[in-house]
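**Student:** What follows is a predicted protein model with its sequence.
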Amino acid sequence: MSGSSFGKIFSITTWGESHGAGIGVVIDGCPAGIPLTENEIQRYLDRRKPGQSKYTTKRNESDSVEILSGVFEGVTTGTPISLLVRNQDQRSRDYGNIASTFRPGHADYPFTEKYGIRDYRGGGRSSGRETIGRVAAGAVASLLLKELGISVRAYTKSIGPYEIDEKDYHFEEIEENSLYMPNRKTAEKAGEYISSLMAETDSCGGIIECTADGLPVGIGEPVFDKLDAMLARAVMSIGAVKGVEIGDGFAAASSVGSRNNDPFFSEGGVIRKKSNHAGGTLGGLSDGSRLVLRAAVKPTSSISREQSTVNTDGENVRMRVVGRHDPVIVPRAVVVVEAMTALTIADLLLQNMCSRMENIKKVYGAHTGSDTEAASADELS
C-alpha cells in the first residue's frame, strides 16, 4: 500500500491497523534541538482518545505514546523520530458479522475490490485510529512552529444545525465542554441534539474551524504546492472530511469583487489587510494575516440502525453495525485537523528556507571560491 507518507522535508509515514498490535508514525526531517518529551505529545493524543464523554466510543484505550528513537536527553537529534501507541482494547468479535458484508458509508467495498483482501476488524487501515500517528506527529510539528512564534488552534464551529457565529466565540470555553466548541451555551444545545440522535440510533456531522497566527509572508509555492492547496490535500486526507474551505470559501462564489477583495494599508511601515476574506492566503502564498480554514465532517457511518447493503456474494442483505462507535466524529477530529494543519505549515516553512540566496547565505556564509582559495593560500604561507 502506497500513500501513507506526507510531506517533503518534514515528512511523516503512519502505520498500523485498528486491531493490530499498535499504531505509529515515523517523522523524518525534524530539525535537531527541539525539546520533546512523551508528555508533550500525550497532551495532543488525549484530545482524540476514546472514552472522553458520552458522545465518544467506549473503547477503553489510554493511547499512551512511546518515543522509540530520535530523541536524546529530552531533545530531538535530527534523526528519524519513531512514535508508538499500543492497542489495548480490541474487540474484534464485534466485527465478525461484517467479514462478508459491506458497511454503508465505509471503505469496505472499494478496499476489497482494490486489494482483494481487507482487515474487517474495525476497518483496519481505514479506521479512525490511523489518525493517532498524525496527531502524534502534529504535536512535534506544533512544537517546531512554537519555536518560531506560530500557533495553530482548531475547534468545533458547528454540530448538526447548531453553528457558532464568529462574534459569539469565547475561546476560553473550548476546553470547558466535551465538544470543543468556543461557546458553552451552543455546546449544550448541540449535546442535546446528539443525545436525541443517539436515542434514534443515528449520528451527525459538523464543521471544524482551524486558525494559524504568526505566519510570515510567502509560505507556500505559487503553482501546484500552494499553501491552500496543500492544506486542502492534508485535511481532505482525514477519513470523515468531505469538504475544505479557506477564508470565505464557498461564500465567495456569491460575493462581488469590491467586497471580496481585502484592501491593504500600511501601519508603522508594516503592510496589513483591512479584512481577511481570503483567509490568509494570496496566490497560494501566506499573506501575513490569520490563516483560516474549515473542514466539513460527515455523520458517523457506523450506526446500529438496520440498513440495506450487499455481501461479498453480491446478494442484497440487511445489516446492523454493532460495536462501540462515536455518534459524532467532530470533537475527536478537532485535534486531527489541527495536527494536519501544523504538519503542512512546518513542511512548507522548511521548504521556504531556500527561496532566496540570502537565506542560504545566512546559514552557510557568503564566502566565494576565490575567498576560500585565498584563505587556503594564507594557511600554506
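**Tutor:** That came in fine, so what should we check first?
**Student:** use CA for all of it now, contacts and neighbours both
**Tutor:** Noted.
**Student:** what ranges do the helices span in the stretch 151-300 of the chain?
**Tutor:** Here the stretch 151-300 of the chain has its helices, by DSSP state H, counting those that start in this stretch, at 184-199, 227-236, 257-260.
**Student:** of all those, which lies closest to residue 323?
**Tutor:** Of all these, helix 184-199 sits nearest to residue 323, with 14.0 Å by Cα to Cα.
**Student:** That closest one packs against which elements?
**Tutor:** Contacting helix 184-199 under the criterion 3 or more Cα pairs under 8 Å, 6 or more residues apart in numbering; DSSP states H and E are the following elements: strand 162-163.
**Student:** follow-up on the earlier one: is it possible to export the helices of the stretch 151-300 of the chain to a markdown table including distance to residue 281?
**Tutor:** Output for the helices of the stretch 151-300 of the chain, formatted as a markdown table (distance: least, Cα to Cα, whole Å):
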| stretch | distance to residue 281 |
| --- | --- |
| helix 184-199 | 30 |
| helix 227-236 | 7 |
| helix 257-260 | 13 |
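**Student:** And the ones you listed: which comes nearest residue 348?
**Tutor:** Between residue 348 and the helices of the stretch 151-300 of the chain, the tightest spacing by Cα to Cα is seen for helix 227-236, at 7.8 Å.
**Student:** in that closest one, what's buried?
**Tutor:** By 16 or more other Cα atoms under 10 Å, the buried positions in helix 227-236 come out as 227, 228, 229, 230, 231, 232, 233, 234, 235, 236.
**Student:** any residues touching it, and which ones?
**Tutor:** Contacts of helix 227-236 from elsewhere in the structure, counted by Cα atoms under 8 Å, 6 or more residues apart in numbering, are 219-221, 241-246, 281, 284-286, 295, 337, 340-341, 344-345, 348.
**Student:** Any idea how far it is from the middle of the chain?
**Tutor:** For helix 227-236, the gap between its own C-alpha mean and the chain's C-alpha mean amounts to 10 Å (Cα atoms, centre = their mean, to the nearest Å).
**Student:** same check, this time on stretch 207-215
**Tutor:** Here stretch 207-215 shows a centroid-to-chain-centroid distance of 11 Å under the convention Cα atoms, centre = their mean.
**Student:** take the one below as the second:
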Amino acid sequence: MSNILGSVFKVLTFGESHGKLLGCLIDGIPSGFYVNKHKIQKELNLRKPGKSNLVSLRKEKDKLKIISGIFCNRTTGTPLGLIVYNKNKRSLDYKNISKKFRPGHADYTYYKKYNIRDYRGGGRSSARTTVSIVLAGSICKYILKDIYCIDFFSFISCVGGNVNYNSFSKNIKKTIKNKDSLGSSVNILVGNIPNGIGEPLFEKIESEISKTIMGLNAVKAIEFGSGIKCNSYKGSENNDNIYKHGFKSNNSGGVLGGISSGQNLKFTVHIKPTSSISKIQDTIDNNLVEEKIETTGRHDPCIGLRIIPIIESAVAIVIFDLILKHKFSFFF
C-alpha cells in the first residue's frame, strides 16, 4: 500500500476511520517556516463532518496537535508530525456488515488483496483519512500564498447532474429521504502560478496533479481547461492565442506541454455518489453467499460538499513539491 505523497516535500499519511488517530509525517519541509496553527485548524474545520444535516452527522472536533518538527513556532527542518484524534467513533454501526461487502466500496478489493479488512467505517479506505491530506496541504497553501501570492478559488458546479446551485440542497434532502446518495463535480482555479512548473514528459504538472487527485476517495475523473469538450473543437477554437500582454483564452487550463504557462490553473474534478447508503442492495459475504445489505452509520449523502478543502490541499502539496524540486523557491 502506498501512503507517501511527493518526492521532495514528502507526506506519509497514517490512521484509520475508527482508529485512535489520523495524521501525517512531513519530510523535506525546509527550516524556518512559521507554522500558523490557526490556519491549519481553519482548513480542518472546513473539511470536518457534523456541520449540517446535509453532510455526515459524525461529530468530530478535529483538533490539531503538532508532535514534532516545530521550535518557537517555526519548522526546524526535521520531520514535522501532525495528528488529529478520533473522538466520535460508533464502530458498532458497522457490525452488521462485518462479513458483507458494500457495493461500490473498497470492501471487496481490500479483502481480496489483503485477506483482511477493517470494516469499521472502511478503515484505511474511508474518506476520513483525508484529514491527513488537509493537515499537510494546509501548510503548503499558506506558504504558497505568503511567498508566491498563489490563491485557490473553488466551487461546486454540479450535484446529481444538476448545475442549478439553488436546487442543490433540495436535491440532497430528497436523496437522504430516499436513503441514497448523489455524485458531484467541483471546479478548481489556482491563480498566480509561476511560469515553468512541471517537467515533460512524465512529470507534467497536470499529470502530477491528476495522479494525486485520483488518489483521493471517490474521485473518478479530472479534466483540465476545456477538458472533454476539446474533442468537438477545431484547433483554431481550442488554441489560446498569445499576445504581448497575455493569452486571449484559457482552454489549456494554464498548462502547455505539461508546464505551467503563467495563466490560472483550471480544472474540474468529478466525484462519484457515496457508496455507503442505507438503501437495500445485493451483495455477497466472505463465503461468496449472496446477501442483502443495508449500510447503517453516518455518511455524506454528497461527498462534493466537503471535498473542496481536500482537493485544494492535495493540489497545494503537488505545487509546493514541484516548486522545491525544480528550484523555483526563494531558497535557491
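**Tutor:** That came through fine. Predicted model, so just to flag it, every value in this text is computed and none were measured.
**Student:** TM-score them against each other, please.
**Tutor:** Comparing the two superposed chains by TM-score structural alignment, normalised by the length of the second structure, the resulting TM-score equals 0.97, with 331 aligned residues with a Cα RMSD of 1.4 Å.
**Student:** I only care about the contacts of helix 227-236 of the first structure that end up buried; give me the PyMOL line for that.
**Tutor:** Listed next is the PyMOL selection for buried residues among those, using 16+ other Cα under 10 Å:
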select buried, resi 219+220+221+241+244+245+246+281+284+285+286+295+337+340+341+344+345+348
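**Student:** Mind checking which of the contacts of helix 227-236 of the first structure are in strands?
**Tutor:** With strands identified by DSSP state E, the entries of those that belong to them are 241, 242, 243, 244, 245, 246, 281, 285, 286, 295.
**Student:** what sits against the residue lying closest to residue 29 of the first structure once chain neighbours are set aside?
**Tutor:** Counting by Cα to Cα, 6 or more residues apart in numbering, residue 29 of the first structure lies nearest to residue 10, which is 4.6 Å off, once chain neighbours are set aside. If you count contacts by Cα under 8 Å, 6+ apart, residue 10 of the first structure has them with 27, 28, 29, 30, 343, 346, 347, 350.
**Student:** Of these, which ones are shared with the second structure?
**Tutor:** Among these, the ones still in contact in the second structure (both residues aligned by TM-score structural alignment, their matches' Cα atoms under 8 Å) are 27, 28, 29, 30, 343, 346, 347, 350.
**Student:** Out of those, list just those in helices.
**Tutor:** Counted as lying in helices by DSSP state H, out of those, are 343, 346, 347, 350.
**Student:** Scan the residues you listed and report the most crowded one.
**Tutor:** For these, counting by other Cα atoms under 10 Å, the largest number of neighbours falls to residue 343: 29 neighbours.
**Student:** these two touch, right, it and residue 138?
**Tutor:** Yes: counting by Cα atoms under 8 Å, residue 343 of the first structure sits close enough to residue 138 to count as a contact (5.6 Å).
**Student:** residue ranges of the helices in the stretch 1-150 of the first structure, please?
**Tutor:** So, for the stretch 1-150 of the first structure - with DSSP H, counting those that start in this stretch - the helices run 38-45, 108-115, 131-147.
**Student:** Out of those helices, which is the most enclosed?
**Tutor:** helix 131-147 (a mean of 24; mean count of other Cα atoms under 10 Å).
**Student:** Against which helices or strands is that helix packed?
**Tutor:** Judged by 3+ Cα pairs under 8 Å, 6+ apart, the packing partners of helix 131-147 of the first structure are strand 11-16, strand 22-28, helix 38-45, strand 81-86, strand 151-159, helix 330-352.
**Student:** Between those, which one is closest to residue 125 of the first structure.
**Tutor:** With Cα to Cα as the criterion, residue 125 of the first structure lies closest to strand 11-16 of these, at 6.6 Å.
**Student:** after superposition, how close is that closest one to the second structure?
**Tutor:** For strand 11-16 of the first structure, the mean distance to aligned residues of the second structure following superposition is 0.5 Å (mean Cα distance after the TM-score superposition for the first structure).
**Student:** okay, and that strand goes to which residues in the second structure?
**Tutor:** Under TM-score structural alignment, the counterpart of strand 11-16 of the first structure in the second structure spans residues 10-15.
**Student:** Also stretch 291-298 of the first structure?
**Tutor:** The alignment places stretch 291-298 of the first structure over residues 265-272 of the second structure (TM-score structural alignment).
**Student:** List the buried residues in stretch 262-279 of the first structure.
**Tutor:** Neighbour-count burial for stretch 262-279 of the first structure, with 16+ other Cα under 10 Å as criterion, is recorded at 262, 272, 273, 276, 277, 278, 279.
**Student:** a markdown table for these, including distance to residue 19 of the first structure?
**Tutor:** Formatted as a markdown table, those follow (distance: Cα to Cα, whole Å):
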| residue | distance to residue 19 of the first structure |
| --- | --- |
| 262 | 49 |
| 272 | 50 |
| 273 | 49 |
| 276 | 44 |
| 277 | 43 |
| 278 | 42 |
| 279 | 39 |
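**Student:** Among the residues you listed, which one sits closest to residue 307 of the first structure?
**Tutor:** Residue 307 of the first structure has its nearest neighbour among those in residue 279, at 40.3 Å by Cα to Cα.
**Student:** Now the counterpart of the closest one in the second structure. Nearest residue, chain neighbours left out?
**Tutor:** Structural alignment (TM-score structural alignment) places residue 279 of the first structure against residue 253 in the second structure. Beyond its immediate neighbours in the sequence, the residue positioned closest to residue 253 of the second structure (Cα to Cα, 6+ apart) is residue 225, lying 3.6 Å away.
**Student:** What about the aligned partner of the one you found in the first structure, how many residues nearby?
**Tutor:** The criterion is TM-score structural alignment: under it, residue 225 of the second structure has residue 247 as its aligned partner in the first structure. As a burial measure, residue 247 of the first structure scores 20 neighbours (other Cα under 10 Å).
**Student:** ok, residue 247 of the first structure touching residue 289?
**Tutor:** No: the pair residue 247 of the first structure / residue 289 is not scored as a contact, 11.0 Å apart, by Cα under 8 Å.
**Student:** what is in contact with the two at once?
**Tutor:** 276, 279, 280.
**Student:** now those residues in TSV, with distance to residue 20 of the first structure?
**Tutor:** TSV is the format used below for those (distance: Cα to Cα, whole Å):
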residue	distance to residue 20 of the first structure
276	45
279	40
280	40
